[in-house]
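**Q** Fold the following and give me the result.
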Amino acid sequence: MIGYLEGRLMKKEKERILLLVNQVGFEILVPVVVMETLSAKAIGDEVSLYIYYHQTERQPKPVLIGFNLEAEKEFFQYFISVEAIGPLKAVKALNISVGDIAHAIESGDVKTLKRLSGIGDRTAHKIVASLQGKMNKFALIRHEKEGAMAPADEDFIQMVMDVLVSQLGYRTTDARQMIADAVEKNSTIASAEQLFDEIYRGQRQ
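**A** Predicted structure coming up:
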């Protein structure tokens, strides 16, 4: 199973790229929001992507789908769990940022979800019904990938810090401030899930 690839950009098309990794060229489907972040990349530049690997009896030819952040890949796996949304449809649908899509799901904003390519009113309602209540973490994703951080320890605050920085794309200083603000507002927080919820509420105020 392929979960991550790093190599040189050989070719860039509208919905896919060709990535040279150890003398092997991998054809990777890329959602619009990810392709936008690759717009400044030239042929020969280094590119690294988290990969969703798709292969079934109905789709025997392996399909690789690329994402900048591990959290974007995780969101994608939730997204394709919705009835009538398969991986290939989902790739075309992601034409606005994952953070904005996740926020729309949490707030029941069907109008925004209908802006997604190929998503009509019925499917938009299905997305909300299936995923609402599971998207707070993904609603915090920032569009640009920034920074890195040391691995988390057992403390849930440190774990949230790690997720904000290494998965969701926040700067370490920004993540630290977001956590501090959340804890100040709610001193009863006792788990990572509660902390994410409080951070999410704080960012939307």
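
**Q** can we go C-alpha only for contacts and neighbour counts from here?
**A** Will do.

**Q** any chance you could map the strands in this structure?
**A** For the chain, applying DSSP state E gives strands covering 4-12, 16-21, 24-29, 46-54, 63-67.

**Q** With mean neighbour count and distance to Ala90 added, can I get those strands in a markdown table?
**A** Listed next are these as a markdown table, based on neighbours: other C-alpha atoms under 10 Å; distance: least, C-alpha to C-alpha, whole Å:
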| stretch | mean neighbour count | distance to Ala90 |
| --- | --- | --- |
| strand 4-12 | 18 | 19 |
| strand 16-21 | 20 | 14 |
| strand 24-29 | 18 | 11 |
| strand 46-54 | 18 | 12 |
| strand 63-67 | 23 | 10 |
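
**Q** Alongside the first, I'd like the structure of this one:
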Amino acid sequence: MISQIEGTIRRLLENRVELDVGGLTYEILLPSRAYQQIRAMDPDQPLRLYTYHYLEGGMAANPIPRLVGFVGELDREFFQLLRTVKNVGVKTALNSMILPVGKYARAIEAEDVTTLKSLPEIGPATAKRIIAELKGKKLVKFLIAPAEEGAEEPLPAVTGYQAEAAEVLMQLGKSRTEAEEWVDRAAKEHPEIQASDALLHEIFRLYGAP
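**A** Purely as a prediction, here's the structure:
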């Protein structure tokens, strides 16, 4: 299975890229998000993509092998997670990925059907099914991804009850950075919480216990 590919761009289209790899040209399907990212890169520099291989046509007599490419490994993981949802195929998952992964995941976690159903290939029923099957622990690593390119700001130093909550998370196996990210996000979403135990309760509700 091809998990990564690196080569020179021969042609870039809105939904695919052709890469020259050692004299062989590979056609790789792209989500809209990856296309926009690649457009912003230097076309003369080698391009590395994280790939997902599948057979178009499934069990048909003559299935066509296809590669889907992603600029980041996290994007590929999110695509694979979407594929686990009932009736969400490669085309639906691929075409829906027009948002940064962090923003997409937070829409699911917030049960934001309006945002989800506005995505290509995602109707109201599919949006609700995605929420029902993915909301919770499965989204943790994606929830802390930046919502926009370059949007992530340094975390403020946690103090007081927030520091106590972060310390508990570290004792449960989280790194300091991840613990502080979880605490900071929960505190921003619920500024009315002013105690470490209540904050931890909310964190566990959102992300599940570590």
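
**Q** now the strands of the first structure as TSV including distance to Gly108 of the first structure?
**A** Below are those laid out as TSV (distance: least, C-alpha to C-alpha, whole Å):
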stretch	distance to Gly108 of the first structure
strand 4-12	32
strand 16-21	31
strand 24-29	29
strand 46-54	27
strand 63-67	25
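
**Q** Minimum distance to Gln177 of the first structure: which of those has it?
**A** Comparing the strands of the first structure against Gln177 of the first structure with C-alpha to C-alpha, the closest turns out to be strand 63-67 (26.7 Å).

**Q** elements contacting the closest one?
**A** In terms of contacts (3 or more C-alpha pairs under 8 Å, 6 or more residues apart in numbering; DSSP states H and E), strand 63-67 of the first structure is packed against strand 24-29, strand 46-54.

**Q** Against which helices or strands is the longest one packed?
**A** In this case it means strand 46-54 of the first structure. Applying 3+ C-alpha pairs under 8 Å, 6+ apart, one finds that strand 46-54 of the first structure makes contact with strand 4-12, strand 63-67, helix 70-79.

**Q** contacting residues around the most centrally placed residue in the second structure?
**A** The central residue of the second structure, meaning the one whose C-alpha is nearest the mean C-alpha position (C-alpha atoms, centre = their mean), is Val101 at 3.2 Å. Residues counted as contacts of Val101 of the second structure (C-alpha atoms under 8 Å, 6 or more residues apart in numbering) are 74-75, 78, 142, 145-147.

**Q** Name the nearest of these relative to Met59 of the second structure.
**A** Of all the contacts of Val101 of the second structure, Met59 of the second structure sits closest to Phe78, with 24.9 Å by C-alpha to C-alpha.

**Q** corresponding residue for the closest one in the first structure?
**A** Superposed on the first structure with TM-score structural alignment, Phe78 of the second structure falls opposite Phe75.

**Q** Could you check how far its match is from Ile141 of the first structure?
**A** Taking C-alpha to C-alpha, to the nearest Å as the measure, Phe75 of the first structure and Ile141 of the first structure are separated by 10 Å.

**Q** Neighbour count for the two, which is higher?
**A** For Phe75 of the first structure versus Ile141, the count of surrounding residues by other C-alpha atoms under 10 Å is larger for Ile141: 24 against 20.

**Q** The second structure: which residue goes with that one?
**A** Taking TM-score structural alignment as the criterion, the aligned counterpart of Ile141 of the first structure in the second structure is Ala145.

**Q** Okay, that match and Arg66 of the second structure: tell me how far apart.
**A** 28 Å.

**Q** swap in Arg48 of the second structure?
**A** From Arg48 of the second structure over to Arg66 of the second structure (counting by C-alpha to C-alpha), the distance is 17 Å.

**Q** for the longest helix along the first structure, packing partners?
**A** The residue-count maximum for a helix in the first structure (DSSP state H) belongs to helix 172-185. Helix 172-185 of the first structure sits against helix 156-162, helix 192-203, with contacts defined as 3+ C-alpha pairs under 8 Å, 6+ apart.

**Q** Buried deepest among the ones you listed, which one?
**A** When you average the neighbours per residue for each of those (mean count of other C-alpha atoms under 10 Å), helix 156-162 leads with a mean of 19.
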